[in-house]
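**Student:** make a model of this:
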Amino acid sequence: MTWVSLIFAGIFEMVGMFFMKKSNGFKILKPTIAAIVAAFCSFYFLSVSLLSLPVGTAYGIWTGIGSAGTVIIGIIFFKEGVDVKRLSFIGCIIVGVVGLKLVS
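**Tutor:** Below is the predicted model:
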């Protein structure tokens, strides 16, 4: 359940960033509320995972999932640029997340 909580934390981090972008600087109410709720859920699930995981491992994986996922969301939904270098560095983040999982 610890790892499932951490994955949920990362997913909610991505959802929060999506709605933060949609909120136009917190000027649009519904996406602002969605961003706040998603952030709360992300922190909640991260805190649940911290009951069993070392803080460095959990935080590294949480930020890795959130970062890589948010870049992918930006590419898909906000038409942000994509090139080989950008995808290579996302791959590095994913390899680091997997590595942290394997050594924990």
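**Student:** only C-alpha atoms for contact and neighbour calcs from this point on.
**Tutor:** Fine.
**Student:** can you give me the helices in this structure?
**Tutor:** Along the chain, counting by DSSP state H, helices occupy 2-22, 29-49, 55-77, 84-103.
**Student:** the structure of the following sequence is requested for comparison with the preceding one:
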Amino acid sequence: MEWIYLVIAGIFEMAGVVMINQWHHSKKWTAMFLLIFFFGLSFLFLSLAMEVLPMGTAYAIWTGIGASGGALLGIFLYNEPKDKWRIFFISLILVSAVGLKAIS
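**Tutor:** Just a heads-up that it's a prediction; the model follows:
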């Protein structure tokens, strides 16, 4: 169950990052509320996962999901560059997260 919590935490972190971008562009208070809400849920689920998983592993995977997911959302939602090297390094982050899961 802790791995599911960790994935959920990563998804909420990605949503929080999208809300940072929304807040930056619109300055609407709904974006700020959702930013705080999504990051709050992200920290909640991360803390649930860390009840069982080692801190280093949980934090590395949570950060990896957020970083790679944020980069992918930027590509798909905001037309950010999608060159081969960017995709390659995003893939490395994801492969590293899977590797940490495999050895834990």
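**Student:** thinking again about what came up before, tell me the most buried of the helices of structure 1?
**Tutor:** Stretch with highest mean neighbour count among these: helix 2-22 (a mean of 22; mean count of other C-alpha atoms under 10 Å).
**Student:** contacts only, for the nearest residue to residue 2 of structure 1 once chain neighbours are set aside.
**Tutor:** Once flanking residues are discounted, residue 2 of structure 1 sits nearest to residue 49: 4.8 Å by C-alpha to C-alpha, 6 or more residues apart in numbering. When contacts are counted by C-alpha atoms under 8 Å, 6 or more residues apart in numbering, residue 49 of structure 1 touches 2-3, 5-6, 58.
**Student:** export these to CSV and tack on distance to residue 16 of structure 1?
**Tutor:** CSV is the format used below for the contacts of residue 49 of structure 1 (distance: C-alpha to C-alpha, whole Å):
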residue, distance to residue 16 of structure 1
2, 21
3, 20
5, 16
6, 15
58, 18
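**Student:** ok, those residues in structure 2, which still hold?
**Tutor:** Retained in structure 2: 2-3, 5-6, 58, out of the contacts of residue 49 of structure 1 (criterion both residues aligned by TM-score structural alignment, their matches' C-alpha atoms under 8 Å).
**Student:** out of the residues you listed, which comes closest to residue 75 of structure 1?
**Tutor:** The closest of these to residue 75 of structure 1 turns out to be residue 6 (C-alpha to C-alpha; 23.7 Å).
**Student:** hmm, residue 44 and that closest one touching each other?
**Tutor:** No - in this structure, residue 6 of structure 1 is not within contact of residue 44 by C-alpha atoms under 8 Å, at 9.7 Å.
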